[in-house]
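Visitor: got a predicted model here, sequence first, then my questions.
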Amino acid sequence: MIGVIGGSGLDDLDTLADVRTVEITTEYGTPSAPVSVGTLAGREVAFLTRHGRGHRLLPAEVPYRANIAALRELGVRQILAVSAVGSLTERLAPGTLVVPDQIVDRTRGARAGTFFGGGVVGHVPMAEPYCGRLRKVLLTAGPDGTVDGATYCCIEGPQFSTRAESRLYRSWGLDVIGMTAVPEAALAREAGLCYAALALVTDYDCWHESAESVTADLVAQTVRANVTAARTVLAEAIAQADPGDGCACRRSPEGAIISDPAAAAGR
């Protein structure tokens, strides 16, 4: 099963057929919304809207652990995530589709960002935070002009950046800015799931002197224009994706736990 996590503007996947709604509760609580399970391109797909139906959850309020756990319990082993982002570089104009390859975490530690803890210590590798195999699938499925590679700066929000912050992130060489890649990508890695993202550029944040500074209305307008393209890319990517059974992402949890095996038993 392939999982799809929809971000701002993508509250449903209307191309799914034979849809059933699954209510699920995990040991980490309930996910953002009930999961829609159906078929697309002959594949079974589980769709979850990240911010809840009606976009009710702030980025820091999203139950990331419950979302990833729920998808895994339903049988998902690879996730395609969609999110709206701002651009920190002239080359990524609003309307561009980007498949990021790196993340810089600028959140403040308030989000539950790991499945480890409670007496069990584990460390998964995150040198490449996105699945390289799934990234290639998204790039192949994307239209001409889809950008391969970008560093995603994840901020806490819900406020947008100050102009000074935006300029600082640009000086660091970061490419796009958003509020949800962390801890979603890391939790997928801990769960042994392949995870890749399609980022929809909506604005130039607030650094660009000749462009309008980012507002919620501006983001919503551009997302509405991009969401059809996003659905098309997702449908094609779902059709192309192989099971990925031999992918290194699946083996990431192996050897991650460094606590005494007796203490970690059953976790």
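Guide: Everything's here; your move. Remember, predicted model here, so these are calculated numbers, not experimental data. Numbers count the residues shown, from 1 in each chain.

Visitor: could you use CA atoms for every contact and neighbour count after this?
Guide: Will do.

Visitor: output the contacting helices and strands for the longest helix along the chain.
Guide: Secondary structure assigned by DSSP state H gives helix 216-240 as the longest helix of the chain. Here helix 216-240 touches strand 35-40, strand 78-87, helix 132-141, strand 194-203, going by 3 or more C-alpha pairs under 8 Å, 6 or more residues apart in numbering; DSSP states H and E.

Visitor: mind putting those into TSV with mean neighbour count and distance to Ala93?
Guide: Below are the helices and strands packed on helix 216-240 laid out as TSV (neighbours: other C-alpha atoms under 10 Å; distance: least, C-alpha to C-alpha, whole Å):
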stretch	mean neighbour count	distance to Ala93
strand 35-40	21	31
strand 78-87	26	7
helix 132-141	20	18
strand 194-203	27	7
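
Visitor: hey, where'd the strands end up in the chain?
Guide: 2-6, 17-22, 35-40, 43-49, 78-87, 97-99, 102-106, 147-148, 151-155, 176-178, 194-203 (DSSP state E).

Visitor: contacts only, for Ser8.
Guide: The neighbours of Ser8, taking C-alpha atoms under 8 Å, 6 or more residues apart in numbering as the test, are 51, 55, 83-84, 220, 223.

Visitor: second structure for comparison follows:
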Amino acid sequence: METMIGVIGGSGLYEFEGLEDAAWQSVDTPWGAPSDEILTGRVGGVAMAFLPRHGRGHVHSPSSVPYRANVDALKRLGVTDVISVSACGSFREEMAPGDFVIVDQFVDRTFAREKSFFGPGCVAHVSVAHPTCPRLGAACFEAAQAQGITVHQGGTYLAMEGPQFSTLAESRIYREQWGCDVIGMTNMPEAKLAREAELCYASVAMVTDYDSWHPDHGEVDVTQIIETLMGNAEKARGMVARLPALLGAERLPCPHGCDRALEYAIMTAPEKRDPALVARLDAVAGRIL
């Protein structure tokens, strides 16, 4: 199988230069339109696809991002590995603005989003005990280090609904009582959907601020965030450009089983499955259905 790297770019990352044979493509999905067209091309002989999560011009709020359509569209194009790049706040002094964190755990506090491709007529339960792919996360860590980025391996991401930032009380709870490391608004349900679609998923969180807990920084200021975002976006492009050489053109089976997540997940008996829902699952679950 051929490797195809899908990059979902977050706030500040709406374009990706340097792709050979670059072209924006419209992709139709049974779950509606994705956030934007998808930029496809190649880097070092490896196929890549770039999708701006909020759309070019930042038209989607975290709650309105069409997460199911985005993941389906990437899978439909042949993507095997998804790199999520997103802005975040930090709960740790050592995870400073400008640093990157390779997230390996999540606490999902979102509530206004569709979180599964499955449902009545075709029920499935996948494991997200380990919601990111260690192989892919290690490649992102190596690429970030090679790019000269201060990067932290491992961290728990608190996914909040937004669009408002945290209250001081919430920030203190997430940091002191729940042990979270960073906070953002977009990696959930994205990571869960990627697992349902049998895609390897890595989350690269780019720190822009210290949320509201930090006594020397006060409340989160969007102007400060945007300034840090611009620098982070340039670093993220450099990191992503190094991934094809690390991952290679040939895609071997995932040693952690991400690409086989549905093997024993579907509960509904074949004769009881809703044909209309099964038809919508053609890209994400076609291998198993």
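Guide: Cool, the structure landed. Just so it is clear, the structure is predicted and the values come from calculations on it, not from any experiment.

Visitor: TM-score, when you put one on top of the other?
Guide: Comparison of the two superposed chains (TM-score structural alignment, normalised by the length of the first structure) gives a TM-score of 0.96, and 266 aligned residues with a C-alpha RMSD of 1.2 Å.

Visitor: circling back: which of the contacts of Ser8 of the first structure still touch in the second structure?
Guide: Retained in the second structure: 51, 55, 83-84, 223, out of the contacts of Ser8 of the first structure (criterion both residues aligned by TM-score structural alignment, their matches' C-alpha atoms under 8 Å).

Visitor: who's in contact with the most centrally placed residue in the second structure?
Guide: Nearest to the mean C-alpha position of the second structure, counting by C-alpha atoms, centre = their mean, stands Ser84 at 3.1 Å. In this structure, Ser84 of the second structure makes contact with 7-10, 187, 201-204, judged by C-alpha under 8 Å, 6+ apart.

Visitor: same check, this time on Trp31 of the second structure
Guide: Taking C-alpha under 8 Å, 6+ apart as the criterion, Trp31 of the second structure is in contact with 68-69, 72, 280.

Visitor: quick one on the thing from earlier: now the contacts of Ser8 of the first structure as TSV including distance to Thr39 of the first structure?
Guide: TSV is the format used below for those (distance: C-alpha to C-alpha, whole Å):
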residue	distance to Thr39 of the first structure
His51	23
His55	24
Ser83	22
Ala84	25
Ala220	28
Val223	25
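
Visitor: okay, stretch 24-44 of the second structure sits on what stretch of the first structure?
Guide: Counting by TM-score structural alignment, stretch 24-44 of the second structure falls onto residues 21-41 of the first structure.

Visitor: that stretch: end-to-end distance?
Guide: 19 Å (C-alpha to C-alpha, to the nearest Å).

Visitor: now the closest residue to Pro34 of the first structure other than its chain neighbours: how far from Tyr204 of the first structure?
Guide: Spatial nearest neighbour of Pro34 of the first structure, chain neighbours left out: Glu23 (5.0 Å); criterion: C-alpha to C-alpha, 6 or more residues apart in numbering. From Glu23 of the first structure over to Tyr204 of the first structure the distance is 38 Å, taken as C-alpha to C-alpha.

Visitor: just Val82 of the first structure next, same as before
Guide: 18 Å.

Visitor: among the contacts of Ser84 of the second structure, which pair sits farthest apart?
Guide: For the contacts of Ser84 of the second structure, the maximum inter-member distance is 14.8 Å, found between Gly10 and Tyr201 (C-alpha to C-alpha).

Visitor: residues near Ile177 of the first structure, how many?
Guide: Using other C-alpha atoms under 10 Å, Ile177 of the first structure has 29 neighbouring residues.

Visitor: trace it over to the second structure, please.
Guide: Per TM-score structural alignment, Ile177 of the first structure is aligned with Ile183.

Visitor: what does Met126 of the first structure give?
Guide: Superposed on the second structure with TM-score structural alignment, Met126 of the first structure falls opposite Val128.

Visitor: just Gly113 of the first structure next, same as before
Guide: Using TM-score structural alignment, Gly113 of the first structure sits opposite Lys115 in the second structure.

Visitor: quick revisit: mapped onto the first structure, which of the contacts of Trp31 of the second structure hold?
Guide: The contacts of Trp31 of the second structure retained in the first structure, by both residues aligned by TM-score structural alignment, their matches' C-alpha under 8 Å: 68-69, 72.

Visitor: I'd like those residues laid out as TSV, including distance to Asp216 of the second structure and neighbour count.
Guide: Converted to TSV, these look like this (distance: C-alpha to C-alpha, whole Å; neighbours: other C-alpha atoms under 10 Å):
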residue	distance to Asp216 of the second structure	neighbour count
Arg68	39	25
Ala69	41	21
Asp72	43	29
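
Visitor: among these, which are in helices?
Guide: For these, the ones inside helices are 68-69, 72, with DSSP H as the criterion.

Visitor: what is the neighbour count of Gly162 of the second structure?
Guide: By other C-alpha under 10 Å, the residues close to Gly162 of the second structure number 16.

Visitor: could you find the counterpart of it in the first structure?
Guide: Using TM-score structural alignment to pair residues, one finds that Gly162 of the second structure aligns to Gly157 in the first structure.

Visitor: same question, Cys200 of the second structure
Guide: Match for Cys200 of the second structure (TM-score structural alignment): Cys194.

Visitor: distance of its match relative to Val124 of the first structure?
Guide: Counting by C-alpha to C-alpha, the separation of Cys194 of the first structure from Val124 of the first structure is 13 Å.

Visitor: likewise His51 of the first structure?
Guide: The gap separating His51 of the first structure from Val124 of the first structure is 26 Å, by C-alpha to C-alpha.

Visitor: of the two, who's got more company?
Guide: Comparing His51 of the first structure with Val124 by other C-alpha under 10 Å, the one with more neighbours is His51, at 26 against 19.

Visitor: what does that one align to in the second structure?
Guide: Under the alignment (TM-score structural alignment), His51 of the first structure pairs with His54 in the second structure.

Visitor: can you verify my assumption that that match contacts Tyr67?
Guide: No - counting by C-alpha atoms under 8 Å, His54 of the second structure does not reach Tyr67; the two are 10.3 Å apart.

Visitor: just to revisit the earlier point, distance to Thr167 of the second structure added to the ones in helices among the kept ones among the contacts of Trp31 of the second structure, as CSV?
Guide: Formatted as CSV, those follow (distance: C-alpha to C-alpha, whole Å):
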residue, distance to Thr167 of the second structure
Arg68, 29
Ala69, 31
Asp72, 34
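
Visitor: give the contact list for the match of Met126 of the first structure.
Guide: Listed by C-alpha under 8 Å, 6+ apart, the contact partners of Val128 of the second structure are 192, 195.

Visitor: what does Val19 of the first structure give?
Guide: Here Val19 of the first structure is in contact with 36-39 (C-alpha under 8 Å, 6+ apart).
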